[in-house]
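Visitor: Structural data only, the sequence is not supplied:
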C-alpha cells in the first residue's frame, strides 16, 4: 500500500520456492501383529482390524444426565449401551456384560457438587470399587462437565467417558469406534503399534528412550487472578512409546516458565523405572507454547532445572530438547499446478525458510488436511546431547504422530506435546470446577474478604487415576 511505499518497502505476490521431501510412513501393526494398510492420506480403517492391545473391561457402568426421563430416552440409552458393547467387541475390547449399573439422573445433578459426589460414590460402591469406566451420557454441553471430571478423577477415583445425547440417537460405526479408542487408552490398552521400532543408530539394543512433553495453559487475557496450569507427560514404554503418564501443577498467573518442572520430571522418571526396571538412557523433551524470544529461558532455566533434578536421584540421561510451534504464518503449497489440495502427510521442509543460526529446525506437515489449508508444525532443536541426525529426528517425530490414541490417522502435532496440551486443559477444568464450588461456599459465609487461591489447594489426582491416560 501507499504507507509501505513511503517507507521504501515493497512486496510481491510470488511465493518462495523451497525444496521439500515426503517421509515414508511407519509400518503399523494391529492385533496379532497384523500389518495395517494405509490409504493415500495415511489413514487406516478400524473395520478391517482389531486393536493391538485391547484391555478387557470386566466392570463398567453408565449414567445419563437428562432434563427429563421418558421411554424414548430410556430406549435410546439402552440401545446405545448394546451397540457400544458390540462395537468394542468387534475391535477386540471384551466387555464382560452390559453396564453393571445403569442410572438415570436429572441434568441438574451436574450443578450440585455434593449430590454428584454421592452419586459417583454410590455407583463405585455398587460395583465393589472395581469400576473400570463410567460412560456418562449428557443431554447437552453443560458447565457441570468440569465438576464431573473434578470429582471423578480427583476425589472418587472413577474413569469417565462422556458423550452427548444427540450423538447416541443413531450412532454410526465410526462414532462408536472413536469412543472405543478413547476407552481402551484410558483403561491401559494400546490401539496401534509400530512394526518397525523407533530405534536409531545411536540407540543401542539395550538402551531406552523416554519421550516427554510440556505445556502451560494460561487463563483468559482479562483474568488476572486465576493461576496458569503446567503439565508434563512422558512415555512409559519402549520401543512402542505409546503409553503415557502425566503430572499437573498450578503456578502464578500467566507465568510461562514451568516452576515445578524438576519435581514433575523426577516423578515421571521414577515411574518409568518402576514400570521398566530401569531408567531410560536418553530423553527427548518437547516443549510447547514458547516463542523464539523465550528460547533462552527454556535453555537456561528449564533445561538446567531438569538436569539438576535428574542428577539429584543419580539419573543422568543424555537429553535432546525440541520446541514445537503451531502459532506461525508459514503455509506450504504444491508447486505442480496439476495437483490440487494440501501437501501430503510427511512433508518436510528444512532449508531456505528455516533459521540456520539457531541450529536444526524444520517444518513438518504430518497430517492430511481435509478442509482448508494445512498448517505445518515448526520444530526447533535447541539442545541435542544425543547427536541425532536430522533425518533420525524428523522420522521419529513423524512416526510418533501415528501413535495418538484418539484417531486412526497421523495428527498434526507430535503426541507428547498434544497430550501435554490436553492435560494442561484438564487441569484448567479442575481449577474452574474447584473454584466454582469454593466460591459458592465462601459467598454464603459471613466473611467479606475476597477468596485467595494457594497452589497447595490445587486438586490432586486420585490414586486410581494418576497412573492412567485419563486425558486420552
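Guide: The structure has been received and is ready for your questions. Owing to the predicted nature of the structure, the values given are computational and were not obtained by experimental measurement.
Visitor: Every contact and neighbour count from this point should use C-alpha atoms.
Guide: Fine.
Visitor: Of all residues in this protein, which one is nearest the centre?
Guide: residue 419 (2.1 Å; CA atoms, centre = their mean).
Visitor: buried sites along whatever helix or strand it lives in?
Guide: Using DSSP states H and E, the element containing residue 419 is helix 415-443. Judged by neighbour count using 16 or more other CA atoms under 10 Å, the buried positions of helix 415-443 are 415-437.
Visitor: In addition, the following structure is provided for comparison:
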C-alpha cells in the first residue's frame, strides 16, 4: 500500500464544533481478560443464552467475581483464569426441567497492550486485536442492555417513553446507539439518537386488528386468504407470551392457524380440540374460539386471544411507504435538541446508559467523560457554478443551494418529439394542459417543435398504453426515418409504486425511451422552481449538460467511478443483491454511463465488476477516440467498517487485473485481439475511496452564527484529524445541508498528484454536479442500485420471502433464475443518465 497522505489539509477556515463522542479514560491498567469460548449447548437466541449465563453467575458468585461479560453467542470474558469446565444451570423450579450444561474453554488472553495497539499509529494489523475491540463493546453495552431488556450484543436500545402509535399495529420508538471507537491516540464512545418501528406491545388481537384495519375482534372470525397471508408475514417471528404459561417467557410465532379453537390434535390417545383443551386443562373457556391462533415451537397451537406481544420488538422490514412521512416527522430533531438528548442520556437527568454505575465498566478501569468531545474542523470553499449564457457565480446560500430561475442549460439536449400520458384519473384536463404549456416554455432550448399528445390511459395496462402514445408521438425525420419520442412525461397517482416500476421497466428495458414520472400532489402546484427542476432531469436524461463548476474537477484523462451494492430488505434472503457502476465520460464529471447486475444476497464483493468496468472503459474510449483514462478515482459505497479491508484490497487487485487484461477497441467498440488498452507497466493511477453514510458520527455547531439555516454545520465542513481512524487515512465530510455527512476512507493512493486536500476537495466538488439537484448532495457519484430494481419483470416483485425451498434449515437461493429475469438497460439508455 502506498504511503498515506498528510492527515491535515490547509484549505478552508477553521470551525470548532461538538461531536457526539465521549472520551474514555483508562484510569489504570484493567489487567488481562481471559477469553472463553465453546458455549454448549448453542442457543439460537442471544437473549436466552444471556439469561443462562446470568443464572450461572448468580448461582456461582465465588467463581464469577467480578462478574464476567458475555456477548450472547459464544464469547465470555472474565478476570479469572480458572473457569475451564462444565457447569449445570437450572432455569426452572420443576424437577428435571430447564437444565442446561454450559461448557467453557479458555481460548486466549486479552492484555492491556492489545487495547493500546487499537489506538496506535497504523492501528492493528488485519485480524489482530479484533477480539479486544469486541471485549470493549460488550463491557460498555452490558449493563445498559440488561437494564432496558435488549440482547447483550445489541448496538442500540429503545425506550417506550415518548413513543407514538402508527398504522399496522406498530409504534415509533426513540432509541440510542452506542459503540466504542478507537481513534488515533484515544478511545471514544460514539452515542447517537436512533429511531425504529416496533410491534405494539400488549394483546396480540389488538395488534392484528390494527394491522387489518378492523375495529371489532369479531371481525377476525373471517379473514380473506389475501389478508391472512399478509397477517402471517407481518407476525412471523414476533415473540409472544401466553397468559396460561408458568414461565412468562416469550416464544416466537412460527405460523398462523385459522379457527384456532377448532384445531384438532391428539392428547392422551384421543383426538381433542384447542378449545376443549383450554377448558379442561386450564378451566379457561375461549371467548373467541373462531379467530386465528399462532403456532409456537414444534406443534403447539395457541389461540390469539391468550397471547401478549412483548415490548421492544423491532420491526426489521422496510418502512411501509404510507407511514414514511409520519415516521420521518417523528424521527426528525433539530441539531441542538439531538445533542441535548444525547448528553442527557449519557450524563444528565435521564442517565440511560449507566456508564457511571456499571460494575462492568468499573471493573475494566474505564471512566467515561460526561461531556461531548469538542473538535476542530475546516469549512471548504464553496465552488462557483455556471449555467448557459452566464459567468461562473458564487453559491451564497448557507445551505449549499442555488436558484435556477432565468438560467439556461449549459448544453441543451434535443427533443424533436415528446408526449404526456396520464395514469391519474383525478388529474383535471385543464391542469394537464397548463403543465404541458409550462414544460414547453422551460424546455424551448431543447428544440421542442410542437405541443405533445396528452392522453389518459388505463394504469392496469401500462405497457400497452405507453406503446400507444409512443406510436402517436413518433414523427418522420428529414430522411424519412421514424423518430420516437425523446421523453414521455408520466403523470401518476400519489402512491403507485407498482405502476411507476412498470413505467420504468418499459422505458429503461423494453423500449429504451426515457420517462419522467410526476406524482399527483406535486405537479399540480405548477411553480417555477418545481418545473425547472423537472426540466433539469429531462435535459440530463437526453444527454444534455445542465451546469458545471469552476476550475475543473479532475485533470484531463481522469475518470470518476462510483460503485455500490444494494442489498434486499432486512432479513430477506430470497432476493438478490444488486450491483451497479457509474463512470464519468467528460472532464466536468457531468455525464455518466451506468451499468448494473445481480449477485447472491448480502454478498458485498462485486462479482460482475469486470463486465461493468470493461463496458464503462469502452464507452470512455469511444467518446475520446480510442484513448483510455490515465487515472481513475473510485468511490466505493456501502462497505461496512468490518468489511472495509477485505473488500477494498480485493477489489483494487481485481481492478488492476481487469485493466491489465483489457483489449483495445476499434471504432465500433469491438476488441482488437492482441492489442491491450494499457501497455505493461503503464496502468492508470488508481485512487480507491470507500464512502460510508450509515455511520453515527455527528457534528454540532457552537452557535447559530456558525450554522446553516437548519442549525447544522455548513456544507463543506470537514474533519480529517482528532477523531479519525488510527489505521487508514480518512475524513468526514458534510457536503450538504443535513445532520449526516459521509465518511471517506482512502485504502489505496497510487497517484502522487493527489494529496489529502485534492481528493477532499474533489469529493466536495462532485457533490455540486448532481444533474437533478440545485443544491449540494450527500454523495460524490450517482447511485443506480435502486433504479436497477425496475429491471426485473413485475411478477418477481410479489414473491413471498418465505416460499423458498430450504435445505438443512437454510433457504436455497436460485441466482440463475433471478439473473435470467434481470434485463439490462437498453444500450442507448446506459449512455444517458436514465436513472435520475
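Guide: Structure received. This structure is a prediction, so every number in the text was calculated from the model and none was measured.
Visitor: Superposed, what's their TM-score?
Guide: The TM-score (TM-score structural alignment, normalised by the length of structure 1) is 0.86; 436 aligned residues with a CA RMSD of 2.4 Å.
Visitor: What ranges does structure 1 have for its helices?
Guide: In structure 1, the segments counted as helices under DSSP state H are 2-6, 71-90, 113-126, 145-151, 165-168, 173-186, 261-276, 295-297, 304-312, 390-400, 415-443.
Visitor: and among the ones you listed, the most buried is which?
Guide: helix 145-151 (a mean of 23; mean count of other CA atoms under 10 Å).
Visitor: Find me the equivalent region of that helix in structure 2.
Guide: Under TM-score structural alignment, the counterpart of helix 145-151 of structure 1 in structure 2 spans residues 500-506.
Visitor: likewise stretch 208-218 of structure 1?
Guide: Counting by TM-score structural alignment, stretch 208-218 of structure 1 lines up with residues 557-567 of structure 2.
Visitor: So residue 633 of structure 2 versus residue 119 of structure 2, what's the distance?
Guide: Here the distance between residue 633 of structure 2 and residue 119 of structure 2 works out to 29 Å (CA to CA, to the nearest Å).
Visitor: And residue 730 of structure 2, by the same measure?
Guide: Residue 730 of structure 2 sits 15 Å away from residue 119 of structure 2, going by CA to CA.
Visitor: more crowded one of those two?
Guide: Between residue 730 of structure 2 and residue 119, residue 730 has the larger neighbour count (other CA atoms under 10 Å), namely 26 against 20.
Visitor: need the contact list for the counterpart of that one in structure 1.
Guide: When structure 1 is aligned by TM-score structural alignment, the residue opposite residue 730 of structure 2 is residue 361. Each residue near residue 361 of structure 1 by CA atoms under 8 Å, 6 or more residues apart in numbering is listed here: 350, 354, 355, 378, 379, 380, 381.
Visitor: And for residue 152 of structure 1?
Guide: Here residue 152 of structure 1 is in contact with 117, 120, 158, 159, 160 (CA under 8 Å, 6+ apart).
Visitor: from memory the third one sits against residue 464, does it?
Guide: Spelled out, that is residue 158 of structure 1. Yes. When contacts are counted by CA atoms under 8 Å, residue 158 of structure 1 is listed as touching residue 464 (7.3 Å).
Visitor: okay, these two: which has more neighbours?
Guide: A count of neighbours by other CA under 10 Å puts residue 158 above the other of residue 158 of structure 1 and residue 464, at 25 against 15.
Visitor: export the helices of structure 1 to CSV and tack on distance to residue 106 of structure 1?
Guide: Listed next are the helices of structure 1 as CSV, based on distance: least, CA to CA, whole Å:
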stretch, distance to residue 106 of structure 1
helix 2-6, 61
helix 71-90, 12
helix 113-126, 11
helix 145-151, 14
helix 165-168, 13
helix 173-186, 23
helix 261-276, 39
helix 295-297, 49
helix 304-312, 47
helix 390-400, 42
helix 415-443, 19
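Visitor: list the buried ones in stretch 16-29 of structure 2?
Guide: 16, 17, 18, 19, 20, 21, 22, 23, 24.
Visitor: Same question for the match of stretch 208-218 of structure 1: list its buried residues.
Guide: For stretch 557-567 of structure 2, by 16+ other CA under 10 Å, it's 557, 558, 559, 560, 561, 562, 563, 564, 565, 566, 567.
Visitor: How about residues contacting that stretch?
Guide: Applying CA under 8 Å, 6+ apart, the external contacts of stretch 557-567 of structure 2 come out as 576-587, 589, 601-602, 604, 606, 628-638, 781-783, 785-786.
Visitor: hmm, try it at 6 Å
Guide: Stretch 557-567 of structure 2 has contacts (CA atoms under 6 Å, 6 or more residues apart in numbering) with 577-584, 602, 629-637, 781, 785.
Visitor: Count the neighbours of the closest residue to residue 144 of structure 1 other than its chain neighbours for me.
Guide: Spatial nearest neighbour of residue 144 of structure 1, chain neighbours left out: residue 110 (4.7 Å); criterion: CA to CA, 6 or more residues apart in numbering. By other CA under 10 Å, the residues close to residue 110 of structure 1 number 21.
Visitor: where's residue 110 of structure 1 relative to residue 431 of structure 1, distance?
Guide: Distance from residue 110 of structure 1 to residue 431 of structure 1, by CA to CA: 16 Å.
Visitor: same check, this time on residue 164 of structure 1
Guide: Per CA to CA, residue 164 of structure 1 is found 23 Å from residue 431 of structure 1.
Visitor: same question, residue 243 of structure 1
Guide: From residue 243 of structure 1 across to residue 431 of structure 1, the span is 26 Å (CA to CA).
Visitor: any idea what residue 486 of structure 2 aligns with in structure 1?
Guide: Alignment note: residue 486 of structure 2 maps to residue 132 in structure 1; criterion TM-score structural alignment.
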